[in-house]
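>>> Model the structure of this input:
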Amino acid sequence: MDKIKLVAMDLDNTLLNGEKKISLHTKEVLKEAIQKGVLIVPATGRIFKAIPEFIRELAGVRYAICCNGATIYDKGEDKIIYTNHLSAQTVYKVLDLLDGYHCSQDIYRNGKGYMESRFYHHLEDYKIEGPMYEIIKTTRVEVENLREDIKEEGKGIEKMCAFFDDLEKKKEVWQKLNQVKEIAVTSAIWNNIEINSATCNKGDGLSHLASYLNIPMSQVMACGDASNDEKMIEAAGFGVVMENGIDVLKEKADFVTKSNEEDGVAYAIEKFVL
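Here you go, the predicted structure:
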């Protein structure tokens, strides 16, 4: 195994525990890796603003792969270095499909999340609870009509998301969305669906970032747990999957680490990087 120079990590159910926090031990391990010159890169379905401040402000965390690879952000120079976005026409098509089901709808555009009032004030109807409830409440811009909002500014649409209270309906929608050739469909949380451009995924984003930094993929480690991490695990030279991760991802892993409640990311970094 080559010396690891970059570690990309999913957040929810990977780096973060069930309370959306990290332990003191994990924080110290991340700091030690950074001090040794290793790049620590959040690779998340979230917009940059929704990455916890204690990660965003960690000295040495400069780059972030956001919205499942739709946008790569360089915090050091406050600039975007790569995008892979949805067209307005594709978003309209997906919204039309979602309208036929009981699910929430939101879009991520230019680093912000947007959600209609009819969903924003009834999150509990879609089993959006606990820390995720707070994240959405504090990171979404409330609008009356997404279609009208998109019509005014149709560019920079990074991702769409829907939450379901009925998993059978989620499965049905997933199957229908998979027939839309312009999109890629993944999930990060048990009751959500995430929609990106067909060529957009964390693996694509990670490959572009590594190329930008002149780091070969053989020197990249990636950590994840869910379907939206699959392409990243495949692309990285060394793929780490959490014990709490989905089985199909574990089959592709170079190493299955401890769970997100047991500092699994820190354990893998200590074992293979430090």
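>>> all contacts plus neighbour counts: C-alpha atoms, from now on.
OK.
>>> Helix or strand: which one has the residue nearest the centre of the chain?
Most central in the chain under Cα atoms, centre = their mean is G45, positioned 1.9 Å from the mean C-alpha point. Element membership for G45 (DSSP states H and E) is empty, with no helix or strand holding it.
>>> in the stretch 151-274 of the chain, which spans are strands?
Using DSSP state E, counting those that start in this stretch, the strands of the stretch 151-274 of the chain run over 157-163, 183-186, 192-197, 220-224, 238-241, 255-256.
>>> Mean neighbour count, those: which tops it?
Ranked by mean neighbour count, the strands of the stretch 151-274 of the chain are led by strand 220-224 with a mean of 29 (mean count of other Cα atoms under 10 Å).
>>> Run through who's touching it.
With contact meaning Cα atoms under 8 Å, 6 or more residues apart in numbering, strand 220-224 is reached by 4-11, 14, 210, 229-230, 232-233, 236-242, 245, 265.
>>> quick one on the thing from earlier: correct me, but the residue nearest to the centre of the chain touches A64?
No: contact criterion Cα atoms under 8 Å: G45 and A64 do not qualify, at 10.6 Å.
>>> Not counting sequence-adjacent ones, nearest residue to K3?
In space, and not counting its chain neighbours, K3 is closest to Q219: 5.7 Å by Cα to Cα, 6 or more residues apart in numbering.
>>> and that neighbour, how many neighbours?
Neighbour count of Q219, defined by other Cα atoms under 10 Å: 17.
>>> same check, this time on P131
13.
>>> go on, T90?
The number of residues near T90, taken as other Cα under 10 Å, comes to 16.
>>> what sits against it?
E182, I183.
>>> Repeat that for G37.
Taking Cα under 8 Å, 6+ apart as the criterion, G37 is in contact with K5.
>>> Could you also give me the structure for this second sequence? I'd like to compare it with the first:
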Amino acid sequence: MDKTTNYMYNVPMKYKLIGLDLDGTLLRSDKSLDKSTVGLLEELSKKGIHIVPITGRPLSGVPQAVREIDGVDYIISNNGSKTVDNKTGANIFSLAMTNEQSREVITEVKKTGAMLEVFTNHYGYCEKNVFEHYKDVYAGTVIGDYIFSSRKEIDSLDILFDNTGNEADEVFIICKDEADRERIKKHTDKISDIQYCMLADRFLEITKAGTDKGTALQMLCKHLEIGLSEVIAFGDGENDLQFLQKAGTAVAMGNAVDCVKDMADIITYTNDNKGVEKALKDLIGD
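Next up, the predicted model:
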């Protein structure tokens, strides 16, 4: 099977779910949606195919234009920590850290002096110094638009979890450099049942061990009584690997990192060149 963008074939099987990463995949670089791609997704949803965004964003950071796509009944957010009902926002599944874990992670990361934010209840929460950092770096950019729509400033992260039942989906840490990231990771290694995801050259995410997009996809498919072989998954980044590996057909975007391209069944065009739409037309038809 040719994995390049020059493939032209149809797969003789019935798909029941399309899993879509957002940034770098369904969303163009300017964070907009291609209208004809949306139109095709809605036509496929009328044929009974579930359209499921699978993103690292919290629910509050999922663009309204994505949530309004007909057929998007469920959203997997926070890199698999939450699976939610798109209409009500209710949690279908949660893979969050416990309240005790959440408090321990926050306490230990604060000891390192690093800037951090915590995701819970569909938002990211950060203290004043982090919020000001985001203003300085991202104000007036498309990334800033996303950040300021999905984050809330709070006096202290501790009050989110002390004497409450709140559970953190993720703790996101802004490190000075790679060496600083290793220092923070080493300091928090003593905490049980957590895992790390290293992003770019200086960011670190802490989540509950076993939490990823692939586990969440598997749980949703079981809930919907859909076989993983009946799933088409699209992604571009390392945090997409687990759900691409679970899917019956894995599609890497033309702009994907090499490790995603290497494991994918198909490599389509880039997110700025209708990659999702072109692959779906060949796989399912229009």
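>>> What does the TM-score come to for these two?
Here the TM-score for the pair of chains, by TM-score structural alignment, normalised by the length of the first structure, is 0.88; 273 aligned residues with a Cα RMSD of 2.5 Å.
>>> for stretch 266-285 of the second structure, which positions count as buried?
Using 16 or more other Cα atoms under 10 Å as the test for burial, stretch 266-285 of the second structure gives 266-272, 274-280, 283.
>>> What about those residues, which are in helices?
Taking DSSP state H as the definition of helices, these contribute G275, V276, E277, K278, A279, L280, L283.
>>> quick one: which of these is nearest F93 of the second structure?
V276 (26.7 Å; Cα to Cα).
>>> if I read this right, the closest one contacts T268, doesn't it?
Yes: judged on Cα under 8 Å, V276 of the second structure makes contact with T268 at a distance of 7.3 Å.
>>> hmm, back to that, quick one: which of the buried residues of stretch 266-285 of the second structure is nearest to A90 of the second structure?
Nearest to A90 of the second structure out of those is V276 (Cα to Cα; 28.0 Å).
>>> which residues does that closest one contact?
T25, L26, T37, F234, M253, T268, Y269.
>>> a markdown table for those, including distance to S60 of the second structure?
Formatted as a markdown table, those follow (distance: Cα to Cα, whole Å):
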| residue | distance to S60 of the second structure |
| --- | --- |
| T25 | 19 |
| L26 | 17 |
| T37 | 23 |
| F234 | 22 |
| M253 | 25 |
| T268 | 29 |
| Y269 | 28 |
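>>> what's the farthest-apart pair in the buried residues of stretch 266-285 of the second structure?
Taking Cα to Cα as the measure, those span a maximum distance of 19.5 Å, between D272 and L283.
>>> As a check, name the ranges of all helices in the stretch 51-200 of the first structure.
Counting by DSSP state H, counting those that start in this stretch, residue ranges of the helices within the stretch 51-200 of the first structure are 53-56, 88-98, 117-120, 130-139, 146-152, 167-177.
>>> Let me have those in CSV, adding distance to Q105 of the first structure as columns.
Listed next are the helices of the stretch 51-200 of the first structure as CSV, based on distance: least, Cα to Cα, whole Å:
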stretch, distance to Q105 of the first structure
helix 53-56, 25
helix 88-98, 8
helix 117-120, 7
helix 130-139, 12
helix 146-152, 9
helix 167-177, 13
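>>> Out of these, which gets nearest to K79 of the first structure?
The closest of the helices of the stretch 51-200 of the first structure to K79 of the first structure is helix 53-56. By Cα to Cα, the value is 14.7 Å.
>>> which residue packs closest to L27 of the second structure, ignoring adjacent ones?
Sequence neighbours aside, L33 is the residue nearest to L27 of the second structure in space, at 5.4 Å (criterion: Cα to Cα, 6+ apart).
>>> Map the one you found across to the first structure for me.
Residue pairing (TM-score structural alignment): L33 of the second structure is matched to I22 of the first structure.
>>> Identify the residues contacting that match.
L15, L16, D263.
>>> picking that back up, how about the contacts made by the residue nearest to K3 of the first structure?
D2, K3, I4, K5, L6, G237, F238.
>>> Can you classify the third one as helix, strand or coil?
With DSSP: H, G, I helix; E, B strand; the rest coil as the basis, I4 of the first structure sits in coil.
>>> any idea what E243 of the first structure aligns with in the second structure?
For E243 of the first structure, the residue aligned by TM-score structural alignment is G254.
>>> Skipping its backbone neighbours, what lies nearest that match in space?
T270 (4.2 Å).
>>> sorry, back to before: dump the strands of the stretch 151-274 of the first structure to JSON lines, plus distance to Q89 of the first structure.
Output for these, formatted as JSON lines (distance: least, Cα to Cα, whole Å):
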{"stretch": "strand 157-163", "distance to Q89 of the first structure": "11"}
{"stretch": "strand 183-186", "distance to Q89 of the first structure": "12"}
{"stretch": "strand 192-197", "distance to Q89 of the first structure": "12"}
{"stretch": "strand 220-224", "distance to Q89 of the first structure": "31"}
{"stretch": "strand 238-241", "distance to Q89 of the first structure": "35"}
{"stretch": "strand 255-256", "distance to Q89 of the first structure": "40"}
